[in-house]
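Novice: everything below, folded, please.
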Amino acid sequence: MKEISQLPVFGVFITLLAFTIAVQIKKKWNYILFNPVLLAIIFIIIFLLVFDIDFEAYNKGGKFLSFFLGPAVVALGVFFYEKYAEVKQNLKPFIIAVTVGGVSGILSVVLILILFRVPDFIVQSMAAKSVTAPIAIEISRIAGGVPEITASIVIAVGIFGNAFGPLILKLLGIKNKIAIGAALGTSAHAIGTARAFEEGKLPGVYSGLAMCLNGIITALLAPYILDLFFSF
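Specialist: Prediction:
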């Protein structure tokens, strides 16, 4: 097993197998906690621990899958092109909603952590919790946080939004597909966008746009917001 685990194809195979099994479990038992992304992560962690395989060995193949994240995000532009006329009509309220959501997302987590007197490096690491991992990690580095903590929190937030986001929005009485997409993309980045596409192409498009816009907003504002709070 040790020799096989050193092959790049090993990480790809284990990831695809874990996700396939997770999807089948979700189809058979449609329970909210049986989120395919969450289950796949748990399966992979258990497998690596049981067979005593280093994460670095697994990630040799994982890097190949990570490479496709870039093209996948760019591919969202195809859906945007198809829905451009409709998006254009709602552009102003959409930008306002995502901006308010992005800023409130930063302020809320920073305020809560400061009120609970959490160490500064944790606050700096979690300020960018709602944007996609590459952007969040760079923001964390600039702000003085710990990138490893940031990456973990970003994944956790994405999984939570994917699993519970639509349910929370439904309980709040939000049924508009555009609003659902914008909310998932703003709060749960790429993993939330994947869930938005399950709701339909239109919410998926708005979620992808919200994810990109919130990434820019957070990258620009998060360091200054942190400086403002820590200056008192």
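Novice: use CA for all of it now, contacts and neighbours both
Specialist: OK.
Novice: got a list of what residue 214 touches?
Specialist: Neighbour list for residue 214: 98, 99, 102, 131, 186 [criterion: C-alpha atoms under 8 Å, 6 or more residues apart in numbering].
Novice: here's the other one to compare against:
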Amino acid sequence: MKELISTPLFGIMLSLIAFEIGCIINKKTRLPIFNPLFISIVLVIAFLNIFNINVADYDKGGQFIAFFLSPATVILAVPLYKKIELLKSHAVPIISGITVGSIVSIITIISLCKLFGLPKTINVSLIPKSITVPIGIEVSKQLGGITSITVAVIILTGIIGAIIGPYICKFFKIKDKVAIGVAIGTASHAVGTTKAIEMGEIEGAMSSLSIGIAGIITVIIAPIIAKIFNVLM
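Specialist: Just a heads-up that it's a prediction; the model follows:
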């Protein structure tokens, strides 16, 4: 048994089985709170703790999955390609919305961290919370953050966005499909985009677009905004 646990196959199989269970529960309940990714994370953590398995052993397989994370994100360009004409006709409001959303996200995080007196390393680790993991890790490194915290908060942000995003849009009576897709993609990256794709092809395409643009904008403006806040506060 120890020989199996110490191989990458263990981490890969545990992740796949946990995620499949999450998908089954999600399909059976039809409740957004039972997000497959959220369920799989809980199951993996519980399994490792119950059987007292070292995280390093699990991560041998986890690294293989993480390796495919960046190229897998590229597939999100497919729904965008199908709706390229829609993008061209709404280019200005779409890009403006993503830009404003990214800036507000960064300013909100920095302001709350300053308000609660959190250390600078925690502050900068939380700044990339709304962009996809590969870009977020690089932004965190650039700002001097802790990448493990960054990854955790990005995943948490995505799950929360996927769960409550549709309800927020419904509460504020946002019915435009382009606006819904841009909002979800900008706020909750790839995990949120999976929910946007379920909502419709236009929502999914706009959400996919938002991931890339929000990532680029955050890379450019995050260091600038962080420096401004450090000088003023």
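Novice: return the members of the contacts of residue 214 of structure 1 classed as buried.
Specialist: 98, 99, 102, 131, 186 (16 or more other C-alpha atoms under 10 Å).
Novice: could you measure from the last one over to residue 195 of structure 1?
Specialist: Read it as residue 186 of structure 1. 13 Å (C-alpha to C-alpha, to the nearest Å).
Novice: and what of the third one?
Specialist: Taken as C-alpha to C-alpha, the spacing of residue 102 of structure 1 relative to residue 195 of structure 1 amounts to 19 Å.
Novice: can you tell me which of the contacts of residue 214 of structure 1 is nearest residue 3 of structure 1?
Specialist: Nearest to residue 3 of structure 1, judged by C-alpha to C-alpha, of the contacts of residue 214 of structure 1 is residue 131 at 36.7 Å.
Novice: hmm, that closest one is touching residue 211, no?
Specialist: Yes. At 6.8 Å, residue 131 of structure 1 counts as touching residue 211 under the criterion of C-alpha atoms under 8 Å.
Novice: who touches both of the two?
Specialist: Listed contacts common to residue 131 of structure 1 and residue 211 are 186, 188, 189; contacts here mean C-alpha under 8 Å, 6+ apart.
Novice: the first one: what's it in contact with?
Specialist: Pointing back at residue 186 of structure 1 there. Contacts here follow C-alpha under 8 Å, 6+ apart; on that basis residue 186 of structure 1 touches 98, 101, 102, 130, 131, 207, 210, 211, 214.
Novice: which parts of stretch 28-45 of structure 2 are buried?
Specialist: 32, 34, 35, 36, 37, 38, 39, 40, 41, 43, 44.
Novice: same check, this time on stretch 13-27 of structure 2
Specialist: Quick answer for stretch 13-27 of structure 2 (16+ other C-alpha under 10 Å): 14, 15, 18, 19, 20, 21, 22, 23, 25, 26.
Novice: for residue 2 of structure 1, which non-adjacent residue is closest in space?
Specialist: Ranked by C-alpha to C-alpha, 6 or more residues apart in numbering and with sequence neighbours excluded, the top spatial neighbour of residue 2 of structure 1 is residue 53, at 7.0 Å.
Novice: what about the one you found, which SS state?
Specialist: Look at residue 53 of structure 1: counting by DSSP: H, G, I helix; E, B strand; the rest coil, its state is coil.
Novice: gap between it and residue 11 of structure 1?
Specialist: Applying C-alpha to C-alpha, the value for residue 53 of structure 1 to residue 11 of structure 1 is 11 Å.
Novice: and for residue 71 of structure 1?
Specialist: Distance, residue 71 of structure 1 to residue 11 of structure 1, using C-alpha to C-alpha: 20 Å.
Novice: for structure 2, which segments count as helices?
Specialist: Read by DSSP state H, structure 2 holds these helices, from start to end of the chain: 2-5, 8-29, 36-50, 55-67, 69-73, 77-82, 84-89, 91-115, 120-126, 133-143, 147-171, 177-199, 201-232.
Novice: so which of the ones you listed is the most packed in?
Specialist: helix 177-199 (a mean of 26; mean count of other C-alpha atoms under 10 Å).
Novice: what span of structure 1 is it aligned with?
Specialist: Alignment note (TM-score structural alignment): helix 177-199 of structure 2 is matched to residues 177-199 of structure 1.
Novice: the matching stretch vs structure 2, mean deviation?
Specialist: Relative to structure 2, and after both are superposed, stretch 177-199 of structure 1 has an average distance of 0.9 Å to its aligned residues, where the measure is mean C-alpha distance after the TM-score superposition for structure 1.
Novice: run the chain-centre distance for that stretch.
Specialist: Centroid displacement of stretch 177-199 of structure 1 relative to its chain, using C-alpha atoms, centre = their mean, to the nearest Å, is 10 Å.
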